[in-house]
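In: Provide a 3D model corresponding to the input given below.
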Amino acid sequence: MSDDSDEDKTHDPSQKRLDDAHQRGDVAKSQEVNTWFLLAGATLVLSSFGSSVGTGLLVPMRGLLQNSWMIRTDGPGLLLLGKSLAYSVLSAMGMPFLFLIIAAVGGNMIQHRLVFSPEGLTPKFSKISPAEGFKRVFGKQAAANFLKGLFKLIALGAVMCIVLWPERFRLDAMVHFDPSVILGVSTSLTLELLTSVVVMLAAVAIADFFFQYRTWYEKLKMTLQEVKDEHKQSEGDPHIKGKIRQLRHQMMKKRMMAAVPKASVIITNPTHFAVALSYERGMAAPICVAKGMDNIALKIREIAGKHDIPIVENVPLARALYAAVKIDQEIPNEHYHAVAEIIGYVMGLKRGLSGRRT
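Out: The predicted structure is shown next:
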């Protein structure tokens, strides 16, 4: 099942899928990059702070040994001695340790943005599953780690031989050197060896990062069905959206029909379109309270007939108003004259009818 799904994952992961993976703590990460940053930081610390750290530790230790006979052995005296030594060590090692912490954080930050996810701490049965364990031992990742480890072993051996082989005679003679000289020579060789290893591991870290990123990216690829499902979740189910549109249309239709009795005139074409306009003295322009075509137009005319609302047939005006004006909006300026003539005619009819009744 998983093999088939992996073969079907032909679509690149969406931004939402990448963001969800980041929130879970699932990011592309190479341990070799972290190792390289720590090793490079240690090399820089040794070359920059080595002498100051040595001096910072040597002075208090020398004073401790020279004045050991003056050390108080009671409780407060030992506590004071511990604090003094702790301050000396922190002052000497504080900056190097801070630099190493920055290097460790930088090794992660350069690969991905900060991750705060408790999901990685949640127990998962897949981690103790024999099948998953078999995949981890004999999978592509395990093969890559084996080849990487083998290459590092061979490369480190080659680097050590290149750096130390020319110094083999001097190393043999170092047993007769003064300890202060041995310290300087060993520090110099250590820095040279670390620098060579850092240069070599840079290539390993870069290659491993691209391999890990590609593996992570391929794992997050999506099948066609996953793309469709995510689109439905983000954009909404088309069936639900269609139902919502249908409900909105029904509500708008009911509201329009309830507003038809308030209309002043109904303009039709005569059967396909119907536009109900409302106008009272003092209004800037007539307002469209309802409009429709075919069945809705017929319903508007039926309600108008029940409420004795005048129906005026004007084919071009009915079509133009239906296309140009929206519900509860004033009619456009270009139709003022034509609508004004009709409303004036309707008002004249109403005045004539009221005059006859009196």
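In: alpha carbons only for contacts and neighbour counts from here, please
Out: Will do.
In: Can you list the buried residues in the helix or strand hosting Lys228?
Out: Secondary structure assignment for Lys228, by DSSP states H and E: helix 224-235. Across helix 224-235, burial judged by 16 or more other Cα atoms under 10 Å covers Val227, Glu230.
In: In space, what's closest to Ala338 - neighbours in sequence excluded?
Out: Residue nearest to Ala338 in three dimensions, not counting chain neighbours: Leu317, with 7.7 Å by Cα to Cα, 6 or more residues apart in numbering.
In: what's the helix or strand in which that neighbour is found packed up against?
Out: In the assignment (DSSP H and E), Leu317 maps to helix 315-324. Using 3 or more Cα pairs under 8 Å, 6 or more residues apart in numbering; DSSP states H and E as the contact test, the elements touching helix 315-324 are strand 265-268, strand 273-278.
In: now that helix against strand 273-278, angle please.
Out: Here the directions of helix 315-324 and strand 273-278 differ by 80 degrees (axes from the mean of the first three to the mean of the last three Cα atoms, to 10 degrees).
In: Show me which residues of helix 315-324 are buried.
Out: Val315, Leu317, Ala318, Arg319, Leu321, Tyr322.
In: which residues does the third one contact?
Out: Counting by Cα atoms under 8 Å, 6 or more residues apart in numbering, Ala318 touches Ile267, Thr268, Asn269, Phe273, Ala274, Val275.
In: for the residues you listed, which one is nearest Gly344?
Out: Nearest to Gly344 among the contacts of Ala318: Ile267, at 13.6 Å, using Cα to Cα.
In: from what I can see the closest one touches Val289, true?
Out: No - look at Ile267 against Val289 with Cα atoms under 8 Å: they stay out of range, at 12.0 Å.
In: Second chain to compare with the first, below:
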Amino acid sequence: MSDKTEKPTPRRLLRARTDGDIAKSAHLSTAMSAALWSLLLAFEAPHTFSSFVHMIDAVSGLDASRSFAWQFKAVLNALLEPGKGALIMLGAGMLANVIPELVQTRGLVSFRRIAPDLKRLNPVEGLKNLFGLKVAFETVLMLFQFAVLIFVAWRVTAEWLVQIEPAYSLDPLSQLALASLSHSRLLALVALSQAAPAVADYAMQHVLRKRRLRMDKEELKREYRDEHGDPYVKGRRRALHRDLNR
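Out: Take a look at the predicted model:
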């Protein structure tokens, strides 16, 4: 049994953060990214969709009797607005994936976590991790998430099946708009369903980090000596100082 039962000192926590050892939840990043994507689709997709509809109308209504240069310029002008919308969607989508990571890491960049480490090849440590608390928690969490996602998929599929027959009476562009709204709602439901597991995983990552950084009594003594100096040496210096002042 490990004798590391003492809580980590603030100095050890700071040193671990500098080395890239932080509490970070991949489930929380995924849930936040899905939520940002659903908001992006809800606010930006209608404008982007409308600009593509106008582009199709403009391109399909070109005057074929005009010169090729005029038609080419007209096509470029028609592509300008939907192209801007697509670039905005692309940039915002990239931010939706980056922002959750930056929020959790607070901008920390460390290359020590990705550097090769021979300790990771130790089969004994790998076997211990296989039956550890982290693996057990992640297994239960993944099973719970799988059950929730099946329920969400069943509810959304049932609603889509109800809309199939009425959707046939719509024109193709309206069908595309309905599909876009359905996908946006699906992303929002997925993000909402993953909120509780993400918060639980984030809390567990903090618990596991504290356990991973626990210290024994000798390490605490070394930490104290490094930070405040050796008590024996300081005592001897005070005694010598008193002798010199006599």
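In: TM value for the aligned chains?
Out: Once superposed, the chains reach a TM-score of 0.80 (TM-score structural alignment, normalised by the length of structure 2), with 241 aligned residues with a Cα RMSD of 3.4 Å.
In: List the buried residues of the host helix or strand of Val103 of structure 2.
Out: Element membership for Val103 of structure 2 (DSSP H and E) is helix 68-105. For helix 68-105 of structure 2, a neighbour-count test (16+ other Cα under 10 Å) marks 71, 75, 78-79, 81-82, 85-86, 89, 92-93, 95-97, 99-101, 104-105 as buried.
In: Quick check: the biggest helix by length in structure 1 compared with structure 2, mean distance?
Out: When structure 1 is parsed with DSSP state H, its longest helix is helix 179-220. Superposing on structure 2 and averaging over aligned pairs (mean Cα distance after the TM-score superposition for structure 1), helix 179-220 of structure 1 comes out at 1.6 Å.
In: again with stretch 150-162 of structure 1
Out: Mean deviation for stretch 150-162 of structure 1: 1.3 Å (mean Cα distance after the TM-score superposition for structure 1).
In: residues in structure 2 matched by that stretch, start to end?
Out: Counting by TM-score structural alignment, stretch 150-162 of structure 1 falls onto residues 143-155 of structure 2.
In: Kindly report the same for stretch 229-238 of structure 1.
Out: Counting by TM-score structural alignment, stretch 229-238 of structure 1 corresponds to 222-231 in structure 2.
In: can you list contacts of the matching stretch?
Out: Arg11.
In: if you set the cut-off to 7 Å instead, what comes out?
Out: With Cα atoms under 7 Å, 6 or more residues apart in numbering as the test, stretch 222-231 of structure 2 has no contacts from any other residue.
In: Just give me how far it sits from the chain centre.
Out: Average the C-alpha atoms of stretch 222-231 of structure 2, do the same for its chain, and the two points are 39 Å apart (Cα atoms, centre = their mean, to the nearest Å).
In: same question, stretch 126-134 of structure 2
Out: Distance, centroid of stretch 126-134 of structure 2 to centroid of chain: 24 Å (Cα atoms, centre = their mean).
In: what's the span of that stretch, first residue to last?
Out: 12 Å (Cα to Cα, to the nearest Å).
In: which one is the residue positioned nearest the centre of structure 2 nearest to, not counting chain neighbours?
Out: In structure 2, the C-alpha nearest the mean C-alpha coordinate belongs to Ser29, at 2.0 Å (Cα atoms, centre = their mean). Computed as Cα to Cα, 6+ apart, the closest residue to Ser29 of structure 2 that is not its neighbour in sequence is Pro100, at 5.0 Å.
In: ok, now how distant is Phe52 of structure 2 from Gly132 of structure 2?
Out: Distance from Phe52 of structure 2 to Gly132 of structure 2, by Cα to Cα: 52 Å.
In: So the two - more neighbours on which side?
Out: Higher neighbour count among Phe52 of structure 2 and Gly132: Phe52, with 19 against 11, using other Cα atoms under 10 Å.
In: dump the residue contacts of the more buried one.
Out: Phe52 of structure 2 touches Pro82, counting by Cα under 7 Å, 6+ apart.
In: and it, what element?
Out: Using DSSP H and E, the element containing Phe52 of structure 2 is helix 26-60.
In: Once aligned, what mean separation remains between that helix and structure 1?
Out: Averaged out, helix 26-60 of structure 2 is 2.3 Å away (mean Cα distance after the TM-score superposition for structure 1).
In: ok so, going back, of the buried residues of helix 315-324 of structure 1, just say which sits nearest to Val197 of structure 1.
Out: Nearest to Val197 of structure 1 among those, with distances taken as Cα to Cα, is Tyr322, at 79.9 Å.
In: Residue in structure 1 paired with Ala179 of structure 2?
Out: Matched to structure 1 by TM-score structural alignment, Ala179 of structure 2 sits across from Ser186.
In: ok, now how distant is its match from Pro179 of structure 1?
Out: Counting by Cα to Cα - Ser186 of structure 1 and Pro179 of structure 1 are separated by 10 Å.
In: now Leu98 of structure 1
Out: 30 Å.
In: now do Arg113 of structure 1
Out: Distance from Arg113 of structure 1 to Pro179 of structure 1, by Cα to Cα: 47 Å.
In: How about Phe273 of structure 1?
Out: Phe273 of structure 1 is 107 Å from Pro179 of structure 1, by Cα to Cα.
In: So if I had to pick from those two, which one is more boxed in?
Out: Phe273 (27 against 11).
In: ok, the closest residue to that one other than its chain neighbours - how many residues close by?
Out: Among residues not flanking Phe273 of structure 1 along the chain, Met293 sits closest, at 4.4 Å (Cα to Cα, 6+ apart). Close neighbours of Met293 of structure 1, defined as other Cα under 10 Å, add up to 18.
In: ok, how many other residues are close to the residue mapped onto Leu39 of structure 1 from structure 2?
Out: Leu39 of structure 1 maps onto Ala34 of structure 2 when the alignment is built from TM-score structural alignment. Neighbourhood size, Ala34 of structure 2 [other Cα under 10 Å]: 23.
In: Check whether Ala34 of structure 2 really touches Leu186, as I assumed.
Out: No - contact criterion Cα atoms under 7 Å: Ala34 of structure 2 and Leu186 do not qualify, at 9.8 Å.
In: now the helices: where do they sit in the stretch 251-358 of structure 1?
Out: Here the stretch 251-358 of structure 1 has its helices, by DSSP state H, counting those that start in this stretch, at 295-306, 315-324, 336-357.
In: Can you check which part of structure 2 the first one sits on?
Out: For helix 295-306 of structure 1, there is no aligned range in structure 2, judged by TM-score structural alignment.
In: And that helix, how far out from the chain middle?
Out: Mean-position distance between helix 295-306 of structure 1 and its chain equals 54 Å (Cα atoms, centre = their mean).
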